[in-house]
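# missing the sequence, but the structure's below:
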């Protein structure tokens, strides 16, 4: 089976979040099961060296304002298709945001270009390679099925994967003509969303199947609380919606071979973890205590529940625990965590920014990772935590509920607990979860058993890749 992935980022080449990790890992897992997967992403400046080594396979005289081409290249085990369009993607800094930290004003044109290019590959193929199925990822690829529909030509089936429904790709209805969209699709059943164009809604409405990144999130999306105004459409298409749990790349995330660690370790021998903890403490200016070292590796946003963590800082300090924070995001939260590092010097350390190697070291050296998200489609950091024996403390929502087994009395007796969950999602219950975690940490045998169990928990892509293939096969046969 030939599968075309269309997305806005792909690790390790360009990454702002978990989407990139998924796009970098799933094609390898699908290839291991016999699929031929090509990944179309924009050729941002960071990918210039790859473009220089690739082969041009498709040209556009005018792709929403300028010439463009698609360059094919093999790198890091992936077959990449890089959309080189200087007028759309050759700009410095964040791939979505301008220097003012706001969305680039032409993001609609930029990612309409990505969608249109993907549609042309779907319709024409590349040489003797033609996709049987196109998998669009998040709003940036949402217009692809629209362009296929408007072409009137026979086209592959399309799967739309929702990684986070909070990001919908909205633009003004006056942009219909500029984006090459037929006005007859601007309806409540099509691409119209409260008077605007929604790229994500377009993808949901016009794709053949819809997936999202965990079973619980799939169920949550059908409710007004989590559906972000699209719950009605998703309920109408419920029979076409499935939740497929994310996995992680076990080669990239391996405590036995991770070069970012100062000492490797395994479930059989945990000794190296203490050396990594000492390194994390040194990097973050923390004074070792008799409680666990918690870490937070996250975008600093309200969605992630980080205001609740700020409320719980006194409790963490009282418990003799420490906290290392790595992230960037909303300015108010950045300032609050920097201030916390001053107010709780030695107990709280903060690094504002994105640092992939540091995130690996923190997973390797921390005892527990805090993820108090108000909603979380799947989450990957808790999967990294499980893999590294860094026990996740998570809100009971979305993929967090599907991947972490709470250390309640029944689970401890059954010897199956891998972390701590809390609900409802508020600061009081989060505080109880932190206190429970500290109590577990003071039982070394119980804690070590949970660590080993977490590290052996399956977090790879094998089962999920099979589920994706089952979805593809169910529609390609029609």
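The structure has been received and is ready for your questions. Keep in mind that what you see is a predicted model, and the values were worked out from it rather than measured.

# from here on, contacts and neighbour counts on C-alpha atoms
Noted.

# Spit out the contact partners of residue 34.
Residues near residue 34 by CA atoms under 8 Å, 6 or more residues apart in numbering: residue 1.

# Second structure follows, compare the two:
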């Protein structure tokens, strides 16, 4: 089976969020299962040129759009058993940022048109095209409205994954004819219309054979207005074709036994984990004391991530006797507030504004509790990484957090973390108090440590479910 992934980002080439991890890691596991896998991305300016040293231009052709003839180059790289294709057009992609421009409709419309043209120009024999998020939503629309009857396009099946429904690719309705060359009747009859605009995300949902999202719980949430951001009626119409498959993490990259970014490697030794805690406390200029709970947040600093529950209550949190580490960037007000509290309470609060992969690994290995109080979280990756390192997640019950964090049951000893339901500080505070009580019982905490390490959220599990889905089409 030949599976082609289409996406706007993928590690190791370009990343702004969890989409890049999925498109970077899932194909690797599908290749191990004996499948042919390709990935197509825009060739952005910010891709490290060293990663493309062995690539070459294999084709170029014209794309007709905006009443103009536009150059599209296809650059090919074979790496780790995967064929990577990069769509090259400097006027669209040689820019400092990858999103956020006034002409993003043209940029990603061009990307989609180039992918469709690439299939015939390279004579690709593709069985399934797996598109991801709004940037590639129009692909299945183009297939069924323009391309499906031509050679090299027959019998292609389509999977579309919604990673974040809040980003919908809403643009002026003239995109339908101006960019994609389609009859405006498709807009006027409602097929392509959403909020009196054209939505790249909606058309992906409408035209794909199967729609997936990144956790079983989030698949249920998408049927409700609270989580679907206005798309609930569209998604309900396709509910029989909606599947929730949990994202995974790369267990080779995140392995406390071999991780070169942490000071002391360990398999299941809690004492060795505490040595990483000691090093982290020293690095943050905290009092070094293994009995002081070390709590972390590794997150984008946005409202979605529940930072509203943390920043106004930091003094209440540290009065519980914890040390708090925050790693992330985002809204300027949150960043400024965290800097203020780190300066005011240097013995209790450490804020690293930005991102450091090395520090992130050290936090997962060295802290006791990871806080994820998200308002909504389609999947979440940090809690899976924390569990891999024996750090106990405390999460709000939403999306993938509900699917991966099993609340501790003091009567049965089952569970790998703690959770609260209502999005308010009172609930968070009550559950954190309960978690700290368990932390002070070393037998209980050692049990939780072992339970966390037994959790298995590798891509081995999830890739099998995706493969079953592809085969069912």
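The structure has been received and is ready for your questions. Computed from a predicted model, the values in this text were never measured in an experiment.

# And the TM-score between these chains?
Between these two chains, after superposing, the TM-score reads 0.93 (TM-score structural alignment, normalised by the length of structure 2); 462 aligned residues with a CA RMSD of 1.8 Å.

# wait, residue 124 of structure 1 sits on residue 132?
No - contact status for residue 124 of structure 1 versus residue 132: not in contact, 11.8 Å apart, counting by CA atoms under 8 Å.

# And the two? Which one has more around it.
With other CA atoms under 10 Å as the criterion, residue 124 of structure 1 and residue 132 differ in neighbour count, and residue 132 comes out ahead with 21 against 14.

# check contacts around the equivalent of that one over in structure 2.
Residue correspondence, TM-score structural alignment: residue 132 of structure 1 in this structure matches residue 127 in structure 2. Contact criterion CA under 8 Å, 6+ apart gives 1, 2, 3, 155, 156, 157 as the residues in contact with residue 127 of structure 2.

# List only those of those flagged as buried.
Buried residues within these, counting neighbours by 16 or more other CA atoms under 10 Å: 2, 3, 156, 157.

# what about the strands in the stretch 51-200 of structure 2?
Along the stretch 51-200 of structure 2, counting by DSSP state E, counting those that start in this stretch, strands occupy 56-65, 68-79, 82-88, 128-132, 157-162, 170-171, 193-194, 197-199.

# These: which one's closest to residue 294 of structure 2?
Closest of the strands of the stretch 51-200 of structure 2 to residue 294 of structure 2 is strand 157-162, at 34.4 Å (criterion: CA to CA).

# The closest one: how far from the chain's middle?
Centroid separation between strand 157-162 of structure 2 and its chain, computed with CA atoms, centre = their mean, to the nearest Å, is 16 Å.

# on that earlier part again, gap between the match of residue 132 of structure 1 and residue 285 of structure 2?
With the distance defined as CA to CA, to the nearest Å, residue 127 of structure 2 ends up 55 Å from residue 285 of structure 2.

# How about residue 255 of structure 2?
Using CA to CA, one gets 26 Å for the distance from residue 255 of structure 2 to residue 285 of structure 2.

# So these two - more neighbours on which side?
Each of residue 255 of structure 2 and residue 285 has its neighbours counted (other CA under 10 Å); residue 255 has more, 18 against 14.

# Next, the more buried one: secondary structure please.
coil (DSSP: H, G, I helix; E, B strand; the rest coil).

# Run through the residues that contact it.
With contact taken as CA under 8 Å, 6+ apart, residue 255 of structure 2 is in contact with 388, 389.

# and if you look at residue 468 of structure 1?
By CA under 8 Å, 6+ apart, the contact set of residue 468 of structure 1 is residue 244.

# Tell me how many other residues crowd the nearest residue to residue 400 of structure 2 once chain neighbours are set aside.
Distances taken as CA to CA, 6 or more residues apart in numbering place residue 379 nearest to residue 400 of structure 2, at 3.8 Å, with adjacent residues excluded. Counted with other CA under 10 Å, the neighbours of residue 379 of structure 2 add up to 29.

# I'd like to check which residues are in contact with residue 379 of structure 2.
If a contact means CA under 8 Å, 6+ apart, then residue 379 of structure 2 has 214, 215, 218, 246, 247, 399, 400, 401 as its contacts.

# What sits closest to the third one if chain neighbours are left out?
Leaving aside its sequence neighbours, residue 218 of structure 2 sits nearest to residue 399 (CA to CA, 6+ apart; 4.4 Å).

# the strands in the stretch 351-478 of structure 1, which residues?
With DSSP E, counting those that start in this stretch as the definition, the stretch 351-478 of structure 1 shows strands at residue ranges 368-371, 391-395, 420-422.

# residue range for the last one in structure 2?
Read that as strand 420-422 of structure 1. Going by TM-score structural alignment: strand 420-422 of structure 1 matches residues 418-420.

# Can you state the mean residue-to-residue distance of the matching stretch versus structure 1?
Mean deviation of stretch 418-420 of structure 2 from its aligned counterpart in structure 1 after superposition (mean CA distance after the TM-score superposition for structure 1): 0.5 Å.

# what residues does that stretch touch?
So stretch 418-420 of structure 2 is in contact with 392-397, 405-408, 427-428, 431, 435, going by CA under 8 Å, 6+ apart.

# Contacts only, for the closest residue to residue 262 of structure 2 other than its chain neighbours.
Across the structure, with CA to CA, 6+ apart as the measure, the residue nearest residue 262 of structure 2 apart from its sequence neighbours is residue 362 (5.3 Å). If you count contacts by CA under 8 Å, 6+ apart, residue 362 of structure 2 has them with 261, 262, 263, 276, 280.

# Adding neighbour count and distance to residue 300 of structure 2, write those out as TSV.
TSV is the format used below for the contacts of residue 362 of structure 2 (neighbours: other CA atoms under 10 Å; distance: CA to CA, whole Å):
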residue	neighbour count	distance to residue 300 of structure 2
261	15	21
262	23	22
263	18	25
276	22	24
280	23	21
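
# tell me the angle of the biggest helix by length in structure 2 relative to strand 82-88?
As assigned by DSSP state H, the longest helix anywhere in structure 2 is helix 104-121. Between the axis of helix 104-121 of structure 2 and that of strand 82-88 there is an angle of 130 degrees, by axes from the mean of the first three to the mean of the last three CA atoms, to 10 degrees.

# for helix 104-121 of structure 2, packing partners?
For helix 104-121 of structure 2, the helices and strands in contact under the criterion 3 or more CA pairs under 8 Å, 6 or more residues apart in numbering; DSSP states H and E are strand 56-65, strand 82-88, helix 138-142.
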